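> have a look at this prediction, sequence included:
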Amino acid sequence: MAATSEIAIPQCAEDIAPCWVQQVLQKDLPGVTITDVQVKGSINQGEGFTSDIVAFDAVGIRNGASQRYSLIAKLSDFERPLTILKHWSKDFQIKVDMTEVKFYSKAVPELLSVAIPNTELKSKAGNEDNANHPVESFKFLPKCYFAATDPSSMVSVRVMENLKAQGFSIKANRQSLNHDEMMLTAGALAQLHGLSHRLELREGIPLPEKYDWIISLSDAPDVMMESVTYQYQTAVKAFAAAFPDQADLVARLEKLEMKVLELLLNEAPGLKVLNHSECWINNIMFKYTEGVPTDVKLVDWQSPRYLPPTHDLTLLFLCNTSWDVFHNHRDAILAHYHHKLMETLGPNESSGLQSYTLDQLKADFKVDCVHGVLARLFRLMVLPADPDLLQILQEIQEWGVI
């Protein structure tokens, strides 16, 4: 186990021992004594391309009572193969792992520090959402107890609550998100976006100046960007093969190739917030009660970006849901997002997103759908082209976006 100035960084599952877990938990659980750790092994539910996710239970005593904590340790795994972006270098993997460490250790405490207290939300008249979620406000991401990187090995660790043990899961076989699941996820994104904007207003400086670790694709190596262009070309060919009668739509998608790197690398105009930027099925976990989704957590925060809020939303719609939800429920979901955004910003903010109307949001969503199209095409290897995607793209084509 490699040591830092404070708490050691485990290099593998065998390093997860009671004394170490006790150190990790002491900050959030003062007085806890860990007597045993039961390591259950890897539980990677999604691709887990860059990390080994090790589940373990910690048993101990706190305040005179026996306690059991179900946790995971997310460890860098430099041997894990990359099946999509094969040119993702070790140096870039180190960067994104360290980004998630800094997100949890630096950004999350500050984001939550600017949240409107839940008691204040309860007292606001006309708050229709609070009746459904009266307690766990702003808990849209897993609790992280410890996040750090060993400077010698560059292995990162993030110790978090085990969501799977709490009943959360990723949808099996990459099934589309239904209306209720989309509403929950859009609300979670609204809270992220709103908190980041509140923090930026409080600090008085753009978030990228405060957090120089926020991912920018200009940080990616040239060989990776070449891979992205090749991947896009391959995706368009796969789409054309799936729908040979869609020559006009395919031609429009081919023309987008010239814009791919420009769209990815250029500074986006307008108001920006902290985006998850990878909010697709593998990174969204739901909890259900009698088959109804009641809670959501967004996971894998290795590539947060500073972009307009509609970037996250277009990816959410294009990569996660069906034609029916996209076409028939989009306005309701965007309205819910907007309501949660305004609620998160609070009534006392007088600038920025507070004046962002629902009509503006809907208009920006349509314009920015090109980013969602690119995100969806990049995932054709794992989310194959289907009739729902065709109908969604045809509607976006009617908007004049592609």
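Sure, I can see it. Residues are numbered from 1 along each chain as shown.

> only C-alpha atoms from now on, for both contacts and neighbour counts.
Will do.

> quick one: the helices in the stretch 251-400 of the chain?
Per DSSP state H, counting those that start in this stretch, the stretch 251-400 of the chain carries helices over the ranges 257-265, 309-320, 323-328, 330-345, 358-378, 387-398.

> make CSV out of these and add mean neighbour count.
Output for the helices of the stretch 251-400 of the chain, formatted as CSV (neighbours: other C-alpha atoms under 10 Å):
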stretch, mean neighbour count
helix 257-265, 14
helix 309-320, 25
helix 323-328, 16
helix 330-345, 21
helix 358-378, 19
helix 387-398, 16
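
> tabulate the ones you listed (TSV), appending distance to Gln246.
Below are the helices of the stretch 251-400 of the chain laid out as TSV (distance: least, C-alpha to C-alpha, whole Å):
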stretch	distance to Gln246
helix 257-265	17
helix 309-320	19
helix 323-328	17
helix 330-345	25
helix 358-378	15
helix 387-398	9
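
> which one of these lies closest to Ser76?
Each of the helices of the stretch 251-400 of the chain has some distance to Ser76 by C-alpha to C-alpha; the shortest is helix 358-378, at 24.3 Å.

> who touches that closest one?
Defining contact as C-alpha atoms under 8 Å, 6 or more residues apart in numbering, one finds that helix 358-378 is touched by 228, 231-232, 235-236, 260, 263, 310-311, 313-319, 331, 334-335, 338, 383, 393, 396, 399, 401-402.

> now stretch 222-234
Under the criterion C-alpha under 8 Å, 6+ apart, residues 85, 87-88, 254, 257, 260-261, 374, 377-378 lie in contact with stretch 222-234.

> which residue ranges of the stretch 101-250 of the chain form strands?
144-149, 156-161, 168-169 (DSSP state E, counting those that start in this stretch).

> right, and those strands - which one's nearest Glu14?
When those are compared by C-alpha to C-alpha, strand 156-161 sits nearest Glu14, at 13.6 Å.

> structure B:
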Amino acid sequence: MKTPSNACAITHEWVEFVVQQYEAKKTQPNISIKLTSFNVAQATKPGESFNAELVLLTASAELHQQSNDSESSPPLKKDYSFIVKFLSLDPFSRELIKIAKYHVRELMMYSNVVSDLNSHWLANAVNQDEDQRLCVPEYIYGICNASEYVLVMENCKANRFELKDKTQGLDLEHTMLAVQHIARLHALSRSYSLSSDLCKEYPMFKFDPVVSSLFKPVVITAIENAIKYLRTLPEHKEILAKLEKGRHGLSQKYQRMWDDQSRHQMLCLTHGDYWINNLLFRYNLNEEDGQHKLEDIKLIDWQIAQWSNPVFDLHYLLNTSTTAALRENHLNAILRHYHTTFMSISDNLKTPVPDWNFEQFMAEFGRTSLVGFLMGMCLIQGTLSKAGEKINPNAGSSSGRPGRSLTGKFKSVAAKVIVPVAVRPSSQFIIKMAIKKMLSPIAQELIEGKNTIMNDRFMELLLEAEKKGLLDVLSM
């Protein structure tokens, strides 16, 4: 049986195999499966998924209990709803993902690491009244080797989980819940690693500067887009002058700040892409007043998880997924909630944290604020723009079958040759040129000013950065 490499290659035989594996693990190994039907559909809209092809797989099956008795019980009919994740249909994205090992990290998170961390909590938590385990989609099946990759997990939306509107951002209640759960990851991973070295067990999570080196060209292009936009706004000439003067210094300072782990006061397992579209929320309907009450959360998309500074996850969430008004009015309360949660879980696991009081934590948050601003500026341009929906045209298309056409085969071969060369430090200009061409339509969209949501959020970040002095490029 061949493992599918994309949505078009999913077969009846493979789906039946996945369901069989799942039920054998979930219930009893003597259950036999007869798949009666299955359906495949794209799980994302165009432009929503840059690093993968996400597929919604629904299936129905009959479960037969194998028995030595002469009488057999009637089959149990059961429906399934899964999310299947393949490598990107775009060959250049695929090669970049393989080099950065994004796919390996995510599969390992779902298949092993989350389970290890949650088991660590169950074995060591003094007080288990409040469940402090990680909440992620259930792992169903996966394979990753030189020629095959697929990850199958539960479809949380079938269990009433849903995304928040990225154009509106998170309100205080949702932000507090998101912060609480990322603190769980950080505290659990730190505690676990004190007894079992996580990066020794799972070396793919060791800090890899290739992540920041791939992001640096995006930062440079985002700054250049901002400069083009500000040139049309004479009222902001002072910000423009600082960006023009510091366009290279800002990106260099960002990379040094990200890469120099000796400067970080705290290190643990980080999510790396912690923003509103990687959070799923579930609500309960209050019958008395008809209001929906927030009750649960799931954390998804673990491709960029690595051992790094936990404060970066907070910067990423706040600068990409909340409004300036929320940050201005509630930042201290949000950060205190994170710190309290982190310290409480660490104490509960009998691994208290020395030299990390709230003032020290806030000092580290302030020191690394430039990272948050630049990540937010990049993501807002890429995710709130209408032009961004065209960056990855294959996402959301069920017709994409890589490598079949002559053009597709040529691109696949070219990607395998070009990408390993492009990621070398001496050849970064190749990636920079490609990203500049890809993101240039966003600059035009900013200038046109028709996308008020993107323009407003973008300008809010710039004004905040100016107020904090982040645009003044100084030596570190």
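Structure received. None of these values were measured; they are calculated from a predicted model.

> picking up where we left off before, the helices of the stretch 251-400 of structure 1: which one's closest to Ala240 of structure 1?
helix 387-398 (10.7 Å).

> comparing that closest one with structure 2, how large is the average distance?
Mean deviation of helix 387-398 of structure 1 from its aligned counterpart in structure 2 after superposition (mean C-alpha distance after the TM-score superposition for structure 1): 4.0 Å.

> and that helix with helix 358-378, angle?
On the basis of axes from the mean of the first three to the mean of the last three C-alpha atoms, to 10 degrees, helix 387-398 of structure 1 is oriented at 130 degrees to helix 358-378.

> for the stretch 51-200 of structure 2, just list every one of the helices.
Using DSSP H, counting those that start in this stretch, the helices of the stretch 51-200 of structure 2 run over 91-100, 102-108, 114-124, 172-195, 198-201.

> elements contacting the lengthiest strand in structure 2?
Determined from DSSP state E, the single longest strand within structure 2 is strand 52-65. Other helices and strands packing on strand 52-65 of structure 2, by 3 or more C-alpha pairs under 8 Å, 6 or more residues apart in numbering; DSSP states H and E, are strand 31-42, strand 76-87.

> looking at it, Ser51 of structure 1 is touching Asp77, isn't it?
Yes: with contact defined as C-alpha atoms under 8 Å, Ser51 of structure 1 and Asp77 form a contacting pair (4.9 Å).

> deepest of the helices and strands packed on strand 52-65 of structure 2, which one?
Most buried of these, by mean neighbour count (mean count of other C-alpha atoms under 10 Å): strand 76-87, with a mean of 19.

> give me the distance between the equivalent of Asp116 of structure 2 over in structure 1 and Gln175 of structure 1.
By TM-score structural alignment, Asp116 of structure 2 lines up with Glu110 in structure 1. To Gln175 of structure 1, Glu110 of structure 1 is 34 Å away according to C-alpha to C-alpha, to the nearest Å.

> what of Ile214 of structure 1?
Going from Ile214 of structure 1 to Gln175 of structure 1 by C-alpha to C-alpha gives 30 Å.

> and the two? which has more neighbours close in?
Ile214 (21 against 13; other C-alpha atoms under 10 Å).

> ok, that one to Phe103 of structure 1 distance?
Where Phe103 of structure 1 is concerned, Ile214 of structure 1 sits at a distance of 8 Å (C-alpha to C-alpha).

> repeat for Asn178 of structure 1
Asn178 of structure 1 is 29 Å from Phe103 of structure 1, by C-alpha to C-alpha.

> equivalent analysis for Val401 of structure 1, please.
For Val401 of structure 1, the distance to Phe103 of structure 1 - C-alpha to C-alpha - is 33 Å.

> neighbour count: the two, which is higher?
Between Val401 of structure 1 and Phe103, Phe103 has the larger neighbour count (other C-alpha under 10 Å), namely 20 against 15.

> okay, now the nearest residue to that one once chain neighbours are set aside: neighbour count?
Among residues not flanking Phe103 of structure 1 along the chain, Trp301 sits closest, at 7.2 Å (C-alpha to C-alpha, 6 or more residues apart in numbering). Around Trp301 of structure 1 there are 22 other residues, counting by other C-alpha under 10 Å.

> in terms of contact, does Trp301 of structure 1 touch Ala107 like I think?
No: distance between Trp301 of structure 1 and Ala107: 11.1 Å, which falls outside the contact criterion (C-alpha under 8 Å).

> list the contacts for the residue lying closest to Asp296 of structure 2 once chain neighbours are set aside?
Take Asp296 of structure 2 and drop its neighbours on the chain: the residue closest to it by C-alpha to C-alpha, 6+ apart is Arg282, 5.1 Å away. Each residue near Arg282 of structure 2 by C-alpha under 8 Å, 6+ apart is listed here: 160-162, 294-297.

> mind putting those residues into JSON lines with neighbour count and distance to Gln444 of structure 2?
Below are the contacts of Arg282 of structure 2 laid out as JSON lines (neighbours: other C-alpha atoms under 10 Å; distance: C-alpha to C-alpha, whole Å):
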{"residue": "Arg160", "neighbour count": "12", "distance to Gln444 of structure 2": "38"}
{"residue": "Phe161", "neighbour count": "17", "distance to Gln444 of structure 2": "36"}
{"residue": "Glu162", "neighbour count": "17", "distance to Gln444 of structure 2": "32"}
{"residue": "Leu294", "neighbour count": "14", "distance to Gln444 of structure 2": "39"}
{"residue": "Glu295", "neighbour count": "11", "distance to Gln444 of structure 2": "41"}
{"residue": "Asp296", "neighbour count": "15", "distance to Gln444 of structure 2": "39"}
{"residue": "Ile297", "neighbour count": "22", "distance to Gln444 of structure 2": "36"}
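
> count of neighbours near Met176 of structure 2?
By other C-alpha under 10 Å, 16 other residues sit near Met176 of structure 2.

> so what does it match up with in structure 1?
Checking TM-score structural alignment: Met176 of structure 2 goes with Met183.
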